[in-house]
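> next comes the sequence, and after it the predicted model I'd like to discuss.
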Amino acid sequence: MTVCAIEMTTTAPFTISADGSYAARLAGDGEARYAERWTLAGPEPYAVPLPLAQPEEADSELLPLTDGRVLIHRRVADRHAFALLYPTGAAAGPRTGELQLGGVDAEEGVRVFLLPPAPDGRAAFAVAASDTVTTLWQVAGCAFGPQRVARIPGRCSGGVWLDRTGRLLALDRELEGTTKAVAVDLGGDGRVTPLLQITEDSDDRLLLADPDSGLLLIRSDAPGEPRLGWGVLGSSRPVRFPECLRLGDALPFAVQPGQALMPETCGVALRLPEGDIGLWRPADRHLFRLAAPPVHVEPPVRMDPPPPPSPRPVPLQQAPLAGR
């Protein structure tokens, strides 16, 4: 399943690992916040709290890896620090292990944020965006601390993976007054190429992509107002804006996997402004509405055994760029 971070109105935002086996959120209230990891690959989900001696700040970011560890991004004095958290047993009771990964300098006017989980489940990336230039950092899965992998003119936001190898990344770049989605080739020295340009003056953002079918979910003001639309990666056909997707601030958050070269039949789940869930396929002319299920924020709490030692970092795969 292709997913992005899911934000629920009754609790903190969750981020789900690349393979769907773990999720993480910042639990607690006020000044008593701590990281919490949920295990999803089992008969029922359960939570593992990962508190440390000091509580976490409310603006800390979490990202679960497929080996069960949780990456945390904190603002510490004049640096953005990154670390891995994991549960570890002890005779006196449960403890939280922490592996420091280093950091990058904090600069005025530069926003630093984590990208969605990389497809391999081991690497993690952060974006440092200013008004004139954006730097892409690999902050986990590399040999020696944060490593700069790309430097992109303009201010970037968003972040969508376009393939299963973790080589192609889409970012929404604001440059010279307009915002266009661009593709960054992490296996080609950070080369940047245009991805979306519906009209010359429109703001064209990529919300979600499915590498199996090539389906792209887009938000653009090319029709005269911001609208949801869809297209196909590598296709020469124009982006379409179905009337049934005229839904205001609706957000696509999951795509049906395994629909190889069949974007028209690929199911998409959307979070609707009213709080309900919408189900839609490009081949359909209507949207199915479902009431959102109740949110369970107090799952059973268990302690896992310590995770196995991490394997040596694996370099990004060098895969050829194949268009459809």
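Okay, I see it. Numbering: from 1, shown residues only.

> drop to CA atoms for contacts and neighbour counts, all remaining ones
Will do.

> strands along the stretch 1-150 of the chain, start to end?
Applying DSSP state E, counting those that start in this stretch to the stretch 1-150 of the chain gives strands spanning 2-3, 15-16, 22-27, 34-39, 46-50, 61-64, 70-76, 79-88, 95-105, 111-114, 124-129, 133-140, 147-153.

> so which of those gets nearest L217?
Among the strands of the stretch 1-150 of the chain, the nearest to L217 by Cα to Cα is strand 2-3 (11.9 Å).

> any chance of the strands of the stretch 1-150 of the chain in JSON lines, plus mean neighbour count and distance to G177?
As requested, the strands of the stretch 1-150 of the chain are arranged in JSON lines below (neighbours: other Cα atoms under 10 Å; distance: least, Cα to Cα, whole Å):
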{"stretch": "strand 2-3", "mean neighbour count": "22", "distance to G177": "30"}
{"stretch": "strand 15-16", "mean neighbour count": "26", "distance to G177": "31"}
{"stretch": "strand 22-27", "mean neighbour count": "25", "distance to G177": "35"}
{"stretch": "strand 34-39", "mean neighbour count": "23", "distance to G177": "38"}
{"stretch": "strand 46-50", "mean neighbour count": "20", "distance to G177": "43"}
{"stretch": "strand 61-64", "mean neighbour count": "26", "distance to G177": "29"}
{"stretch": "strand 70-76", "mean neighbour count": "21", "distance to G177": "30"}
{"stretch": "strand 79-88", "mean neighbour count": "21", "distance to G177": "28"}
{"stretch": "strand 95-105", "mean neighbour count": "16", "distance to G177": "27"}
{"stretch": "strand 111-114", "mean neighbour count": "20", "distance to G177": "19"}
{"stretch": "strand 124-129", "mean neighbour count": "23", "distance to G177": "16"}
{"stretch": "strand 133-140", "mean neighbour count": "22", "distance to G177": "14"}
{"stretch": "strand 147-153", "mean neighbour count": "17", "distance to G177": "13"}
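
> could I get the ones you listed in TSV, plus columns for distance to I277?
Formatted as TSV, those follow (distance: least, Cα to Cα, whole Å):
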stretch	distance to I277
strand 2-3	14
strand 15-16	18
strand 22-27	20
strand 34-39	22
strand 46-50	24
strand 61-64	24
strand 70-76	28
strand 79-88	32
strand 95-105	36
strand 111-114	26
strand 124-129	29
strand 133-140	33
strand 147-153	36
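
> another structure for you, compare them:
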Amino acid sequence: MTACAIEPSADPGSDDPPRAGCSIAAEGAYAARLARSGDSWYPERWTLDGPEPYAVPLPGNQPEEPGTEVQPMGDGRVLVHRTAAGRHLFSLLYPTGPCTGELPLGAIECPADTTRLRLLPPAPGGERAYALAVGPRSTVLWQVAGGAFGPERVAEVPGRCSGGAWLDRTGRILAVDRETGGRTKAVVVDLERDGEVSPLLQIAADSDDRILLADPDSGLVLIRSDAPSPGRGRLGWGVLGSTLPVRFPECLRLTDCVVTPFAIQPGQALTPERCAVALRVDGAFGSWVGVWRPAEREVRHLPAPEGWLAGAGLWTADGELRLPCATPQSPCAVARLAAPDTGGGRAGDAEDSAPHETDGPAASDGPGEPDGPDTSAAPAPAPPRPVPLQQAPLARRVTK
């Protein structure tokens, strides 16, 4: 049986980043992907928390379509999202000796004007899974696994939503990018308050501000916004609950390349600026790996290991980057890369930053403050003030 690496791209017409070659559970014990044997596709589960990674094929009664979504659950089962005759079907697959067991979870019949339905990133805990069904004026959040009676409608969010990042370790606080009125802003959906929606990120009134990745331990978030360069999105970073502005490092501007963060080093609760961030870099000659820390002024570029399932990987707390790979010779392997030592640069050096609201706490001379003039003290007339990241409702919501 021949396995090959898959490098899917983003869905046509979607604002979501390129899809990874496989999906990794939030706790990192399992991964799942579509593998191929000849012209046939089948789900495959990888176990990553043992001495050596190993794969278990989970073929069904018939081959899967190339667009079938798969996602690992915390107990080792694999969630499968299929489409047939306009219906979205969900099942859990698991090995049963030489065969594949399948537990149907039910189906979602979306209105004809629904443009797409896709799985959200794996939820913390691994017991539940969610999907977004995007319509022309609103988006429905569904719980498709872990409920008592099949797929359950959780909330309806006004606007067209994309992206998706979990902001806590309990699977309660979800950030999505919502498009309304021609602008896209990251918002928070509180799953324990009937899907209540609150603003999360607004760099400027007329900017598109998306959240790409978040680490619940440190509060570090990676965003993309066109506030510093209208019409062209730039990568930036901030810390949930911080009084410092969002930064846009120059080193993350790579000409003719698409840069997508895909993993943040966990366990750095008190030093978010020291978290290592793994970047997928797509250029004219393929994809490779970048490693960057907010405290540094450079991206370390590393060649992608052979067979890397592009965009997939995880950090360990002690700074080891693990990248799943598949080649005909090694159909299930994990490349292990140590994070380069930090150069000791200050967070924010040679960066652009978005100024604070005047009613927020002062941020002068704080750690990580960028060099240069204080843009928040610019004389009138001034451009529209941004809403700083510390106004996100995460801190007070989680403590309730």
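Cool, got the structure. Note that this is a predicted model, so its numbers are computed, not measured.

> relative to P300 of structure 1, which of the strands of the stretch 1-150 of structure 1 is closest?
Closest to P300 of structure 1 of those is strand 46-50 (Cα to Cα; 5.0 Å).

> circling back to that earlier point, so for L207 of structure 1, which of the strands of the stretch 1-150 of structure 1 sits nearest?
strand 2-3 (10.5 Å).

> same for that closest one, what does it pack against?
Secondary-structure packing of strand 2-3 of structure 1 (3 or more Cα pairs under 8 Å, 6 or more residues apart in numbering; DSSP states H and E): strand 251-255.

> wait, what's in contact with the closest residue to S60 of structure 1 other than its chain neighbours?
In this structure, S60 of structure 1 finds its nearest non-sequential neighbour in R74, 4.9 Å apart by Cα to Cα, 6 or more residues apart in numbering. Residues near R74 of structure 1 by Cα atoms under 8 Å, 6 or more residues apart in numbering: 57, 59-61, 80-82.

> same check, this time on S220 of structure 1
By Cα under 8 Å, 6+ apart, the neighbours of S220 of structure 1 are 202-205, 226-229.

> one more time with 10 Å, if that's ok
Each residue near S220 of structure 1 by Cα atoms under 10 Å, 6 or more residues apart in numbering is listed here: 179-180, 196-199, 202-206, 226-229, 239, 241.

> if I look at the residue nearest to S60 of structure 1, how far off is Q54 of structure 1?
R74 of structure 1 sits at a distance of 12 Å from Q54 of structure 1 (criterion: Cα to Cα, to the nearest Å).

> any residues in contact with both of the two?
Common contact partners of R74 of structure 1 and Q54 (Cα under 10 Å, 6+ apart): none.

> alignment lookup: L48 of structure 2 to structure 1.
In structure 1, the residue paired with L48 of structure 2 according to TM-score structural alignment is L40.

> how about the nearest residue to the equivalent of L191 of structure 2 over in structure 1, chain neighbours excluded?
Counting by TM-score structural alignment, L191 of structure 2 lines up with L186 in structure 1. Closest residue in space to L186 of structure 1, ignoring its immediate chain neighbours: R167 at 5.0 Å, by Cα to Cα, 6+ apart.

> now V297 of structure 1
Computed as Cα to Cα, 6+ apart, the closest residue to V297 of structure 1 that is not its neighbour in sequence is T11, at 7.2 Å.

> list the contacts of that neighbour.
Here T11 of structure 1 is in contact with 25-28, 295-297 (criterion: Cα under 10 Å, 6+ apart).

> with distance to W280 of structure 1 added, can I get those residues in CSV?
CSV is the format used below for the contacts of T11 of structure 1 (distance: Cα to Cα, whole Å):
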residue, distance to W280 of structure 1
R25, 28
L26, 31
A27, 32
G28, 35
V295, 22
H296, 26
V297, 28
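
> going by distance to R173 of structure 1, which of the residues you listed wins?
The shortest gap between R173 of structure 1 and any of the contacts of T11 of structure 1 belongs to R25, at 27.6 Å (Cα to Cα).

> counterpart of that closest one in structure 2?
Under the alignment (TM-score structural alignment), R25 of structure 1 pairs with R33 in structure 2.

> for Y86 of structure 1, same thing?
Looks like Y86 of structure 1 aligns to Y94 there (TM-score structural alignment).

> next, find the distance separating its match from V56 of structure 2.
In terms of Cα to Cα, Y94 of structure 2 sits 9 Å off from V56 of structure 2.

> shared neighbours, the two?
Common neighbours of Y94 of structure 2 and V56 (Cα under 10 Å, 6+ apart) are 44-45, 100.

> you'd agree A32 of structure 2 is up against G76?
Yes: using Cα atoms under 10 Å, A32 of structure 2 is in contact with G76, at 9.5 Å.

> which neighbours do these two share?
Listed as contacting both A32 of structure 2 and G76 by Cα under 10 Å, 6+ apart are 25, 45-47.

> as a check, name the ranges of all strands in the stretch 151-300 of structure 1.
155-161, 168-175, 178-185, 191-194, 204-209, 215-220, 227-232, 251-255, 268-271, 277-280, 288-290.

> buried stuff in the fourth one?
When you say that, I think you mean strand 191-194 of structure 1. Across strand 191-194 of structure 1, burial judged by 16 or more other Cα atoms under 10 Å covers V192.
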